[in-house]
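Q: Below is the sequence, then the predicted model.
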Amino acid sequence: MIKLYLSSLNHRTLLVTVISFASVFLSYRFKIFFNVDLTLLSIAIIFPLVFTIRGSFRRREKALEHLSQYRSAMKTLHYFITTSMLLENEVASLKLLLENIENKTLLHLKSNEGSITNLDKEVDKIYEFIHSRRKTIPKSLKEKLFKYMCDLHEAIDNLNGILVHRTPLSLKAYCKVFIYIFPLIYAPTIIFNIGPTYNPLAVYFVVLITEFILISLYNIQDHLEYPFDEKGLDDIQLDHFKVLR
């Protein structure tokens, strides 16, 4: 339960807390009070924040679909290889290759590596295996194997696409900058509206809680952005998509 509430706290939370506290303190210390319409500034933060959260959630749902497709292709290949007319040693070799592909695929997703070269080489080993036995493996069997391999390639490429291409980085950077700037404008405006003689503790509380909410939502989006590392509460449990689970 404690982890549930602490998962969205990190160095950014500490940074905005310091900025918020300093903004209120300096506003009172140097009597910096002004009235600014916060509507446009709120839109500058809320709109990109909501957009990126929705985008990250859609990417997570797409990742689940492609992981299901990936496991389906792997299971089908296992079934097909086991029931085919291949020799016993050939079946064992192909199963070992599929096991290596599974391990490399899940490791690739968890490690957040941009390059997929090593994984491609592992998948290509099945083609090399079939090609090396092109004279002994029947043509119909090869065609079926290539068909199932096509589904596997498609699933892996889709997962890698989700891993590499994320929600717009410029929009995230824009949103984060405005979250950091917001208390510098928000604190003097709050003091102006309620009056400088009002209890300062109330101003500190309002500014701090507002920034805490904004940065917590940003951190939640950041966790959703990369759903494969199993660090966030909403991350995908990749072990559930193993062939043998």
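A: Great, that's in hand.
Q: Could you use CA atoms for every contact and neighbour count after this?
A: Will do.
Q: Counting neighbours, what do you get for Leu67?
A: Residues lying near Leu67 (other Cα atoms under 10 Å) number 21.
Q: Over to Arg54?
A: Residues lying near Arg54 (other Cα under 10 Å) number 15.
Q: what secondary structure does it sit in?
A: Secondary structure assignment for Arg54 (DSSP: H, G, I helix; E, B strand; the rest coil): helix.
Q: And it, how close does it get to Lys95?
A: 39 Å (Cα to Cα, to the nearest Å).
Q: Do a quick rundown of the helices in the chain.
A: 2-6, 11-29, 38-83, 88-111, 117-132, 139-164, 169-194, 200-225 (DSSP state H).
Q: so which of those comes closest to Leu238?
A: Closest of these to Leu238 is helix 88-111, at 6.8 Å (criterion: Cα to Cα).
Q: Touching the closest one from outside, list them.
A: Helix 88-111 is contacted by residues 74, 78, 81-82, 116, 119, 122-123, 125-126, 129, 156, 160, 163, 228-230, 238, 242 when judged by Cα atoms under 8 Å, 6 or more residues apart in numbering.
Q: hmm, back to that, pipe the helices of the chain into TSV and attach distance to Asp234 per row.
A: Formatted as TSV, these follow (distance: least, Cα to Cα, whole Å):
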stretch	distance to Asp234
helix 2-6	10
helix 11-29	19
helix 38-83	9
helix 88-111	14
helix 117-132	26
helix 139-164	16
helix 169-194	19
helix 200-225	7
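Q: follow-up on the earlier one: could you turn the buried ones of the contacts of helix 88-111 into a PyMOL selection?
A: Remark: buried members of those, expressed as a PyMOL selection using 16 or more other Cα atoms under 10 Å:
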select buried, resi 74+78+81+82+119+122+123+126+156+160+163+228+229+238+242
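Q: ok, now which ones touch the most centrally placed residue in the chain?
A: Centroid-nearest residue in the chain: Tyr226, 1.5 Å away (criterion: Cα atoms, centre = their mean). Counting by Cα under 8 Å, 6+ apart, Tyr226 makes contact with Leu163, Asp235.
Q: rerun that using 10 Å as the cut-off
A: 56, 59-60, 109-110, 112, 162-164, 166, 232, 235-236 (Cα atoms under 10 Å, 6 or more residues apart in numbering).
Q: ok, and here's another one to check against it:
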Amino acid sequence: MGMAADAAAPAGGKGRGGPVLQLEDEPGMWDEFVEQCSTYWMGVRFAFTAHAIFMVALTCILTMVCSKAVLDFSFDTSMGIVAVGTVFPLVFSVQSGFARRERALGALAGLKASSITVYLMFKTWEKEGTGKWADEAERLIARLLDDIEWYLRTARRTENTGNAVYDSFAHIAAKMAEFAPAAGFGRPGDGGMSRMSQYLRTMMQNFEGVRAIRDSETPVGLRLFCFALIHAAPILLAPYWNHFCQGKKDVSEDIMGTTIELTGSYGCQAGYFMAVAYTLIVVALFRVQVELEDPFDGNGADDIKWEIWRAQLDQLGNYGVGGPEKRAENSRRAAALRGQ
């Protein structure tokens, strides 16, 4: 009987724990098609930047300069050597940047979890139940998060931006010491207050992990090598692209009954195709590497989504008893402000 009632709870919108979350319907075929087209268009825009178009144009011009009609200069080499020698450093750099981003996300997740835990300790351990300590803790945590986000996202690394973060940590530690009597502990190091201090230590440890990632970059030599590589290789390989035109017959004309075959004097389709494809690949990989180098600024598609990371941290007081009603009221207020 109980199992049947629980099974029917989602349909009725009620369960033993209150309202049941109503999931949205799955997107239809047309919505999926539009989403795929949008993704394809984003990929085209990512690949065909002004930088990429400039490099493609320069490569094609130099390929034409090395063609038979101009310099008549070409050579043959192993495409495997060319691919490994140019693409491998870029791929290695991209993998290094992606690993840094994943470590940063893990540290930020730990920082977020510890921050919420410290707030809930202030909220639930207070003996009087006034909520005063929880409000002060929420204010201090919000200030700490503002300082951390500013430090990680700013392009200029100054000592003052880092000091502001440590000031916020010190304020939270001082508030913990003041909170001990209100939580029923005689000294800040007693019982649960010691556990609260451990969570503060975890917050600081995760911040230091993110800071180490922020302040250290991919090896400078590797970045310089990749930069020089993607700008020099397509140009220096211009004679190699003309190698694909050897023996190609492009035009046939009949003059006085004699068939004359003319070779592609200014290059051929195969040579230009290989030049354009190779240039687009290395420039796109270089752009991926550059955007992954700094995942904190929030400008790239793969950067850390700060608004998502702070979504719950910015409304700590709206969770728990009466949480859905509080969040709904905040949503109505936000909608009203946007409508003004």
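A: It's in. Not measured: the values here are computed from a predicted model.
Q: Map the residue nearest to the centre of the first structure onto the second structure.
A: In the second structure, Tyr226 of the first structure lines up with Asp294, judged by TM-score structural alignment.
Q: quick one: its match from Pro89 of the second structure, how far?
A: Asp294 of the second structure is 18 Å from Pro89 of the second structure, where distance means Cα to Cα.
Q: Next, the buried residues of stretch 143-153 of the second structure.
A: Under 16+ other Cα under 10 Å, the buried positions of stretch 143-153 of the second structure are Arg143, Leu144, Leu145, Asp147, Ile148, Glu149, Trp150, Tyr151, Leu152, Arg153.
Q: what about Val87 of the second structure, how many residues close to it?
A: By other Cα under 10 Å, 19 other residues sit near Val87 of the second structure.
Q: Would you mind finding the match for it in the first structure?
A: Checking TM-score structural alignment: Val87 of the second structure goes with Ile46.
Q: just Gly221 of the second structure next, same as before
A: Superposed on the first structure with TM-score structural alignment, Gly221 of the second structure falls opposite Ser170.
Q: list the contacts for that match?
A: Taking Cα under 10 Å, 6+ apart, we find Ser170 of the first structure in contact with Lys176.
Q: and the gap between the residue nearest to the centre of the first structure and Asp157 of the first structure?
A: Tyr226 of the first structure is 16 Å from Asp157 of the first structure, where distance means Cα to Cα.
Q: shouldn't Trp125 of the second structure be in contact with Thr117?
A: No - the pair Trp125 of the second structure / Thr117 is not scored as a contact, 11.7 Å apart, by Cα atoms under 10 Å.
Q: Give me the more crowded residue out of those two.
A: A direct count of neighbours by other Cα under 10 Å for Trp125 of the second structure and Thr117 places Trp125 higher, at 18 against 15.
Q: mind checking what that one lines up with in the first structure?
A: Alignment note: Trp125 of the second structure maps to Ser84 in the first structure; criterion TM-score structural alignment.
Q: Now that match: closest residue in space that isn't a chain neighbour?
A: The shortest distance from Ser84 of the first structure to any non-neighbouring residue, by Cα to Cα, 6 or more residues apart in numbering, is to Leu141 (8.0 Å).
Q: got it, and Gly209 of the second structure?
A: Nearest to Gly209 of the second structure is Ala107, by Cα to Cα, 6+ apart, at 6.3 Å.
Q: Neighbours of the aligned partner of that neighbour in the first structure, how many?
A: By TM-score structural alignment, Ala107 of the second structure lines up with His66 in the first structure. Neighbourhood size, His66 of the first structure [other Cα under 10 Å]: 20.
Q: what's the distance between His66 of the first structure and Leu169 of the first structure?
A: 23 Å.
Q: swap in Leu26 of the first structure?
A: According to Cα to Cα, Leu26 of the first structure stands 32 Å off from Leu169 of the first structure.
Q: Who has more neighbours out of the two?
A: Leu26 (14 against 11).
Q: Once you drop chain neighbours, what's closest to the aligned partner of that one in the second structure?
A: When the second structure is aligned by TM-score structural alignment, the residue opposite Leu26 of the first structure is Val65. Leaving aside its chain neighbours, Val65 of the second structure sits nearest to Leu71 (6.2 Å; criterion: Cα to Cα, 6+ apart).
Q: who touches that neighbour in this structure?
A: The neighbourhood of Leu71 of the second structure, defined by Cα under 10 Å, 6+ apart, consists of Met64, Val65, Pro239.
Q: Shared with the first structure, which of the residues you listed?
A: Retained in the first structure by both residues aligned by TM-score structural alignment, their matches' Cα atoms under 10 Å are the following of the contacts of Leu71 of the second structure: Met64, Val65.
Q: List just the nearest of the contacts of Leu71 of the second structure to Cys245 of the second structure.
A: Closest to Cys245 of the second structure out of the contacts of Leu71 of the second structure is Pro239 (10.4 Å), distances taken as Cα to Cα.
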